[in-house]
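1. got a sequence here, can you model it:
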Amino acid sequence: MSNNASTSSNGNAVDAQNNSRTVSRKRKVHRACDYCREHRIKCQFDQPDICKHCLDWEIPCERVAPPPRDTRPRKRLMSKSLEAEDMQDIEPVYLGGTSISQLVWFFCPATAKSKLHALDVKYDLYRGALCDSDEQGLLVGRESKALKRERLGATSLNTALAKLAESVGAETVLQNLYDTASERIIPIFPVISKHESLINDQPDEKYWERFVEMHHNSAPPTPLPGIVRIIHCALAAMSREVPSDIRQNILSTLQNLLVGPELDRIRRTSTIASVQVLVSLTICDELSGNGISSSWLQLGEAIRMAQELALHRNISLDLVPLAQRNRRARVWGACICADRWISLRLGQACMIDLDMCDTPGPQAYPDHVKDFSSGRWSPSFRFLGELTQMSVLLGRVYKLTSSPYGLFKADDSSLLIAQTEIDMWVAQLPKAWPYSPTLQTYDAAELINVFCVALEFTLIRPFQWPVGAIPHHIIYRPAPQRWSVLVSRARQATAWAETASGMFCLDVWSNVTYPIICAFFVHIRMYEQSQTEEARSFIERTDDVIQGWAAILPDSPSRGKIAAMTKLLRETAGPTTSSPTNSLSIITPGGSLVDNWLETVTNGVPPMQNVGMPNSRNDNGVMSHENNTLDHLDLDLGAHLNAFGGDCSFDFVL
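-> Got it, this is the predicted structure:
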């Protein structure tokens, strides 16, 4: 009896299970009509041939259009094909002979070349990629993930600022960062002045304490984009004094805005404000999230905008008010500075041809000031004016000494004139750098000295560290005093970079990194020649500065690469196996540098000997070794001592 009961119960369970399967079977879904499908309306059929919506509205209910293609099974394959298409566009990038990656090769001893080659493999560097010379440039591979960015939904700037204030803990944190930028960043590179950085805000108490002066004509006719405030906060946040989580939050917010509609609006139309924003983004390579490559591209876009707006031309005051014309000159001067220094760092050709420009340089005083004699206004933009003059000289020296042709397209007169102009520019530098009656331009003298290291290094490098034989037609040699002055400058630069203010500038302004590494190369050569503990200590101290700079962003491949290379040179630095033929004597500086080179050239050929390279072609196209003196040069030095001459006529009002 119990067996029958259990059997019947099992049978009932099976029947119930079968019934449940039958009940849960999915009903056939009618295909939506064309109208409902097009308008995304739920299509319900009360009758077999017409849906409820079409019946109610008396619309023809048709099912003629083909159904949309279902791509769900193909999404994985489609994503792979899109990724493959992206990979097709990732070509290697070029670094020229003045790039740090290339300069390291010159200073690396032969015994350490294998270790340097291992770093090349790690960082995807391809030396020997150029046909004619392995020592004039290299190619760098790029990973696809470096170009991928997370594109978020369109977010307003106010929403981004509110979220940022919440993520960093308080709005006062952002205000403190902006105050730091106002005091320590804007004065040294005022592509956006303090007045312009206020945007729509009214000056607060701190503003009047620091800047005292304000004039409505020194502000732009329309406020700058609000993203300027985040850029300044991000620049200040790059300091190692700022906690890493705050820095990362600000950078993430800025980079998300840069890949969204905010930057699209800036790029859509050429305006002075757009130029200012794009140039500001090049101050620090990490702002855009893709290193110096992004800075290079954004600067090119800014320069094209500036040229479209004729910032490179001297516009008449009949058409443009005085304050606006001075603002145009200030922004164009910032474009020149950024172009020359980023081109030098990358070893690329400069983008601005100064032969096509006639605008005056940046005015030292606020944009609206016409009469400087009253003494009421401080020379707020004096540092930018001097930096622009230096950048013009740097561009000329860079073109003479560092082109792919080396010194073959240079001549003695151009080299002598460039050297003289550098010396005369240094001689007229001011002792004080006031930005306002109560604020000095932050570390202006020290920054000028640091940038002079790179300028002098670029002039001396082809003679002190020649890539090949010096052409026979080049009689010019740098005066011996220049080397000792460069060594002194390099030591001052290292000592300053160890201070808190030096570290701040190194963290915030990427262009400062290059001169510090040039100083590192100078210390290596000095140690090779002198073998003193003092010279060795400067190598170690400079490398410690570079390692500390790289440690701020441990995930940055560019900083890691530079730190690894300088560490390798520090470990392998030692005496030279043989004295190079083309070395400058190390002597105690004495007299002016201008007097020294005049004495050198009038005494005949300098002690640095030519290495059997022909110098010029005669009328028959045959290489000639004649006229190996400076008597054949037609130098009108007086015409060049008080003007830049050649590149552009810069009539600086200082």
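
2. going forward, measure contacts and count neighbours with C-alpha atoms only.
-> OK.

3. could you pull out the helices in the stretch 351-500 of the chain for me?
-> Using DSSP state H, counting those that start in this stretch, the helices assigned to the stretch 351-500 of the chain run over residues 382-401, 412-427, 444-464, 480-497, 500-508.

4. out of the ones you listed, deepest packed?
-> Among these, the stretch with the highest mean neighbour count (mean count of other Cα atoms under 10 Å) is helix 382-401, at a mean of 23.

5. identify the residues contacting that one?
-> Contact partners of helix 382-401, identified using Cα atoms under 8 Å, 6 or more residues apart in numbering, comprise 188-190, 330, 333-334, 336-337, 340-341, 344, 350, 361-365, 406-407, 409-410, 414-415, 418, 421-422, 425, 429, 433, 441, 444, 448, 455, 458-459, 462, 644, 647, 652, 654.

6. longest helix in the chain, please.
-> If you go by DSSP state H, the chain has its longest helix at helix 322-346.

7. which secondary structure elements does it contact?
-> Using 3 or more Cα pairs under 8 Å, 6 or more residues apart in numbering; DSSP states H and E as the contact test, the elements touching helix 322-346 are strand 93-96, helix 272-280, helix 291-308, helix 382-401.

8. please provide the structure for the following sequence as well, for comparison with the first:
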Amino acid sequence: MPSSPARRLSPLHYEPAARLPGISSRLSTLGPSSRPVCLPCALPATLLSPIPPHLMMYGPHPGHTPDAAESSSGKRKRKARDKHSDDDDDGSPVEATHPSSSKALELKKRSKTARACDSCRSRKIRCDIIADSDPPSCQHCKQYHFDCTFFLPITETRFKKKRTEEDEKPANASSEPPRESSVLGPTSTAHLLHSTASIPSRLYETYDSRHHQTFEVSKSGDGLVRVEKPTLTEQQMSVPKPVDLHIEPQLVEQLLNAYFTDVAPILPVITLAELVALSSPPPILLYSMCLVAAARREVPQAVFDQIRYATNAIIKSEEVLSTPSLANVQALLILCMTGDGHSQFVPNALSALWVRLGAAIRMAQDLGLHRAELVKANDIELRRRVWGACLISDRWSSLVYGFPYMIDVHDCDVRLPSSGDSKDAYVDELVRLSVIGGRVMKTIYSPSGLTHVTDEMLHRLLSDIETWKTNLPEELRFNGAGSSQSAGILHLLYTSVCMIFWRVFMRISYSCPEHLKFALTIEQWSVLIQLTGDCIDWLDEHERVYDVWLLVAYAATSCAFVQYHTWVRRQDPQAVARLRKLRDCVRRWEASISPDHMSARRKTAEIITLLFEATQGPQLPLERPALNPTGGVKNKAPPTLEYKPDPTRPGSGVFVAQKDTKVEMDGITPGTIVHEGEPQSSPVQKTDAGMVNLTPLPTPGGPANVNPAMNLRQHPGQVQVMNVLDGNAQTSNNLADYAMTDTTFLEGIPGGMFDWGQWDSFFQRINHGATQAGQ
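-> As a prediction, this is how the structure comes out:
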């Protein structure tokens, strides 16, 4: 991906006026030291330096350079291929010949290309190298403006579509052990790229090869994206460099200031007052805050690398992932805001983020953060906030990866973080939106997809999405590019939820199960176009939020998908202008850091640039996507349609069928008007809960439990011991009123297990009482 040359940044500027109260004084007493200073608080350096001094940190992963053994092995394999002709680049077999015809065979070998380029080998097509080209390039790559590369090993360039039903042994099975890999689900950016109906496969062939991506797909079109991880040998081939573990106290203080200024407001996990109150902050907690703050564009890469190395060393040496504590939960939640902090290799980094987030959630459950607060607890707000951050991170990371989430809110009875405090309304609304996003995942993108979903379920889910937006407090409402950071982030994530919800119902591109009538109309798609355009305008004014939280990069990419699809379907020049603006925003971030820095973030940024550059040349022919968007939804052959806007109704219009459409779309002849979707009518089908867990939205202004079922107060005598220490709770002398129980429930219980007559009388009394209550 082309990028502007990186500019070298000057050392961090230290501002004494921004010192943290209570911490800066302790930092100033440390002074210069000849031994490593890992953390800036009043802890002895021996306690804060669990990293062995002999460890090294590895630099960027260079191009693959086989050693002597690999070279000799490669020669033997090439001879075997020439002998058996099982991997010819042009696909033509070389038949066995008599010795007398050896000269003809030699001439045939000379006419072949010795090594196909990465792109041609991935597509298994003939690679015609252009004579006298420097650097070498082939006709195919020149025609489609691909990067013609030859640096990847042959085994890594076979990114072809694999049929899961076919159990065929590869023709060139390697003796090396198989590579480890991870998978990405239907809402990940990689899967969106491979399943969007308007994106031809030629656009992402080189992208797949560069990031070691392939996809496994069944005959029905359902499948997953698989990402190969580097082998241990390849990781060890990285050029090592020594690490100076000495981190100046002033630098750490500045990073902590930056964390509370730029990072903590995005995802509140710990407050400044809580940190200052800790007499001995755990090393992993401080390192995590410094590392995420160091992910900002103005921090030199060397600083980020040093802190990343130290953080990962502490996680291993201190057994952070297996030691439940509130500080460890907070540290892992903070670390999981960015992917690049977990490893320098992108597949390893993203896998580590997912695993560490899971460990944080399990620790939080082990500590009881998901249950009602104890009456004697004095850190209720802290516990609520940390559990809210767990739920937010769980839902959105699941969306980014396309994986199932871990937390079921029906297993919780903890309140929302703010308990009605208006100053924390942002966190409350983010939790509510996260719950809705989880419902979209569960309803539409589970393995069964839309197979067991009804129209009523979808109408109810859409209603809750819109209700969330309608009930936003005035200070959190989006008002254009000048909106506050909190309002802008909420609007960006809301738009991402809308995009994920609507994309499978574009019936021009996809076929939904026959029992569903729910569809996306042109007017609704126009609203989504406006939403994503507003988000791009806001990001252009607040581009610094792109530096830290991986969710922002994900949501920005989802906006790019909408604008690209709009350009393909409507040839809208405004969509191209918005894509350019988003591309420029990303490029400014890229230009401010080193080319080998933040590789995980760059992987997402490449998609945005890829989509924009696809709008600059002739439009490539549309083709059926490689993957279905979700279970039960199948891709259609792309019809040739021309969009005609309706000037009488803004955002409305029709698609008119063009030539050859009769072949591409069943029964539709040229000139036929095609409406994208049908006007939605009120739901008439009866809901069948089935496999879908529908969670009601917590009512704003009412009881605000994370579990909405706990808001119901229908049955007298329900136990209400939770939330006694709320600010709006009554005085402590009414504590007995909060611990209400139905004391008559156990009256008349039989004294013996086998006294059947008394048991019958007991259950008759209960059933009679339940019947009266129902009336």
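
9. quick one: the longest helix of the first structure to chain centroid distance?
-> A distance of 13 Å separates the centroid of the chain from that of helix 322-346 of the first structure, by Cα atoms, centre = their mean, to the nearest Å.

10. do I have it right that A359 of the second structure meets V320?
-> No: judged on Cα atoms under 8 Å, A359 of the second structure makes no contact with V320 at a distance of 9.3 Å.

11. that older thread, for D544 of the first structure, find the nearest of the helices and strands packed on helix 322-346 of the first structure.
-> D544 of the first structure lies closest, by Cα to Cα, to one member of those: helix 291-308, at 22.2 Å.

12. what's in contact with the closest one?
-> Residues contacting helix 291-308 of the first structure (Cα under 8 Å, 6+ apart): 270-272, 274-276, 278-279, 281-282, 285-286, 288, 312, 332, 335, 338-339, 342, 351-352, 558.

13. in ChimeraX, select just the buried ones from those residues.
-> The following ChimeraX line selects those of the contacts of helix 291-308 of the first structure that are buried, judged by 16 or more other Cα atoms under 10 Å:
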select :270,272,274,275,276,278,279,281,282,285,286,288,312,332,335,338,339,342,352,558
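
14. and R371 of the second structure, that one's in a strand?
-> No: going by DSSP: H, G, I helix; E, B strand; the rest coil, the assignment for R371 of the second structure is coil, not a strand.

15. ok, now which ones touch the aligned residue in the first structure for it?
-> Counting by TM-score structural alignment, R371 of the second structure lines up with R313 in the first structure. Contact partners of R313 of the first structure, counting by Cα under 8 Å, 6+ apart, are C357, D358, T359.

16. ranges for the strands of the second structure?
-> Applying DSSP state E to the second structure gives strands spanning 57-58, 162-163, 181-184, 213-217, 223-228, 240-241, 510-511, 634-635, 641-645, 653-657, 673-674.

17. any idea which of those strands is most buried?
-> strand 634-635 (a mean of 24).

18. and the helices of the stretch 351-500 of the first structure: which comes nearest L553 of the first structure?
-> Nearest to L553 of the first structure, of the helices of the stretch 351-500 of the first structure and by Cα to Cα, is helix 500-508 at 10.0 Å.

19. and W502 of the second structure, what does it touch?
-> W502 of the second structure sits next to L520 when contact means Cα under 8 Å, 6+ apart.

20. how far away is the aligned partner of it in the first structure from A432 of the first structure?
-> Aligned counterpart of W502 of the second structure in the first structure: I460 (TM-score structural alignment). As for I460 of the first structure, its distance to A432 of the first structure is 29 Å (criterion: Cα to Cα, to the nearest Å).

21. kindly report the same for V545 of the first structure.
-> Noted for V545 of the first structure: a distance of 27 Å to A432 of the first structure, by Cα to Cα.

22. show me which of those two is the more surrounded one.
-> Using other Cα atoms under 10 Å as the criterion, V545 of the first structure and A432 rank with V545 on top: 21 against 10.

23. grab the nearest non-local neighbour of the aligned partner of the more buried one in the second structure.
-> In the second structure, the residue paired with V545 of the first structure is C585, using TM-score structural alignment. In space, and not counting its chain neighbours, C585 of the second structure is closest to D540: 6.0 Å by Cα to Cα, 6 or more residues apart in numbering.

24. what's that neighbour aligned with over in the first structure?
-> Per TM-score structural alignment, D540 of the second structure is aligned with E498.

25. wait, doesn't its match sit right on V545?
-> Yes: counting by Cα under 8 Å, V545 is a contact partner of E498 of the first structure at 6.4 Å.

26. L192 of the second structure contacts G185, correct?
-> No: L192 of the second structure is beyond contact range of G185, at 9.2 Å (criterion: Cα under 8 Å).

27. coming back round to it: who wins for neighbours among the contacts of R313 of the first structure?
-> When neighbours are counted by other Cα under 10 Å, T359 leads these with 23 neighbours.

28. in contact with it, which residues?
-> Applying Cα under 8 Å, 6+ apart, we find T359 of the first structure in contact with L311, H312, R313, N314, I315, A329, F650.

29. in the second structure, which of those residues still touch?
-> Counting by both residues aligned by TM-score structural alignment, their matches' Cα atoms under 8 Å, the members of the contacts of T359 of the first structure that carry over to the second structure are L311, H312, R313, N314, I315, A329.

30. out of those, who's nearest N19 of the first structure?
-> Ranked by distance to N19 of the first structure (Cα to Cα), these are led by L311 at 83.2 Å.
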